[in-house]
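predicted model follows, preceded by the sequence.
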Amino acid sequence: MKQPLTIHLTTVQHDIGEAALFEQMSQTSHIDFVRLAQSAQEQQETEERFEMYVRGEAEVKNGTFVLRYMETELTGMAGTETTISFDVHNRDCVTLLRSGEVKTALTFLKGQRSISTYDTPQIPFSLCVYTMHMKNDLQLTGGSLVLEYLVEIRGAFAQHNRLVLQITPVREDEAEVFPASDEKKVSDRSDEMDVSEKI
């Protein structure tokens, strides 16, 4: 049975310049990446914050927790469905899939990197994600997912991202959809989102 949800999504992003995520990981330790992220956070002028509320649904099917929601114009990915899933017996490995106008598949596992293709209507990009921290207590009854990671598009600068996704079951007496005022974006550059800001 699918559980209707209210999803509160918050991200904080910092530009970090070149991170060389596509290079061999044996050359860069987890501690080095942590220091790189900490240095970026000290540069407050590069900080970008984003906050959004949307409706979604979740279910547990064949031992896999699956959360789905539609992106909105606020993320620059309207018409795209995002699916977050993980094995209920292995919460430390989370998969994020996007399908529709934007297509990508990413795996988040602490201390590991994931290389994928990010397809947009304009052009595909190669990107690499390195997961620094994860806390996952998502359940059908509610909970949250915290991801801290570095993301780099090949040939471009990298970012340090912190994503917090909180879910709450929808009550039967709640409205079917949010009024427009319940979806919001908090950003210093609301009209200049690049590809890395949509990941």
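Received the coordinates, thanks. The shown structure was predicted, so the numbers you read here are calculated from the model rather than taken from an experiment.

going by C-alpha atoms from here, please, whenever you check contacts or count neighbours.
Noted.

show me where the chain has its strands.
3-17, 48-61, 64-70, 80-87, 90-100, 104-109, 113-118, 125-136, 143-153, 158-169 (DSSP state E).

packing partners of the second one?
Counting contacts by 3 or more CA pairs under 8 Å, 6 or more residues apart in numbering; DSSP states H and E, strand 48-61 packs against strand 3-17, strand 64-70.

cool, the fourth one as well?
In this structure, strand 80-87 packs against strand 64-70, strand 90-100, with contacts taken as 3+ CA pairs under 8 Å, 6+ apart.

between strand 90-100 and it, find me the angle.
Angle of strand 80-87 versus strand 90-100, following axes from the mean of the first three to the mean of the last three CA atoms, to 10 degrees, is 160 degrees.

check it against this one:
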Amino acid sequence: MSNKIIIKTKQYDVDGNMDTIELKVYGKLIEKNDSIYIKYNQREEDMEVKNTIKISKDCIKVIKSGSVNSTMTFVKGEKHTNRYATPQGIFLIDTKVNDFKISNGEKKLEVHLDYMIEIQNMFAGRNKIVIKAEK
């Protein structure tokens, strides 16, 4: 069974400029061992990326494999350095979570993630992500 998944990201740079990215896909929502997994595939041009978002009480992990390989870890109040491998090279991404909230209802899951991001002195800013998945 496929679940409708909407991921909306608002990205703010240090000057306050904002970009919005919205992704609508179908994937799988799996609840297992006190964690929720959202799995979906993304295809852009001739690249395919398999995505898994693992959501637990105090940690969110975003795992990408395929044309992009990465495991990004988000823990409230903690800073993490993550490797992000792309066809263009490997980037180090620093993240520090300001807040996240999880609402796991009977018919839908909603996750709010707010974090600071810095990509190897190329970009610094703040991301606010809302993930909605129908059950």
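Done, it's in. All figures in this text were calculated on a predicted structure; none of them were measured in a lab.

TM between them?
The TM-score (TM-score structural alignment, normalised by the length of the second structure) is 0.89; 135 aligned residues with a CA RMSD of 2.0 Å.

got CSV for the strands of the first structure, with mean neighbour count and distance to A37 of the first structure too?
Shown next, in CSV, are these (neighbours: other CA atoms under 10 Å; distance: least, CA to CA, whole Å):
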stretch, mean neighbour count, distance to A37 of the first structure
strand 3-17, 20, 7
strand 48-61, 19, 14
strand 64-70, 20, 28
strand 80-87, 19, 24
strand 90-100, 17, 21
strand 104-109, 20, 17
strand 113-118, 18, 15
strand 125-136, 20, 9
strand 143-153, 21, 8
strand 158-169, 22, 6
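
just to check, T141 of the first structure is in contact with T168?
Yes. At 7.0 Å, T141 of the first structure counts as touching T168 under the criterion of CA atoms under 8 Å.

aligned to I21 of the second structure, what sits in the first structure?
In the first structure, the residue matched to I21 of the second structure (TM-score structural alignment) is F50.

for G79 of the first structure, give me its contacts.
70-72, 100-101 (CA atoms under 8 Å, 6 or more residues apart in numbering).

if we go to 7 Å?
70-71, 100-101 (CA atoms under 7 Å, 6 or more residues apart in numbering).

now, among those, which is nearest to R35 of the first structure?
E71 (32.1 Å; CA to CA).

who are the neighbours in contact with that closest one?
E71 of the first structure touches 77-82, counting by CA under 7 Å, 6+ apart.

if you map these onto the second structure, which are still there?
Mapping the contacts of E71 of the first structure onto the second structure (both residues aligned by TM-score structural alignment, their matches' CA atoms under 7 Å) leaves 79-81 still in contact.

hmm, what's the outermost residue in the second structure?
D15 (23.0 Å; CA atoms, centre = their mean).

relative to D46 of the second structure, how far out is that one?
34 Å (CA to CA, to the nearest Å).

before we move on, what about N33 of the second structure?
35 Å.

wait, E81 of the first structure sits on S99?
Yes. Under the criterion of CA atoms under 7 Å, E81 of the first structure makes contact with S99 at 5.4 Å.

and G56 of the first structure, how far from N161 of the first structure?
22 Å.

cool, and R91 of the first structure?
Per CA to CA, R91 of the first structure is found 20 Å from N161 of the first structure.

perfect, that will be all.
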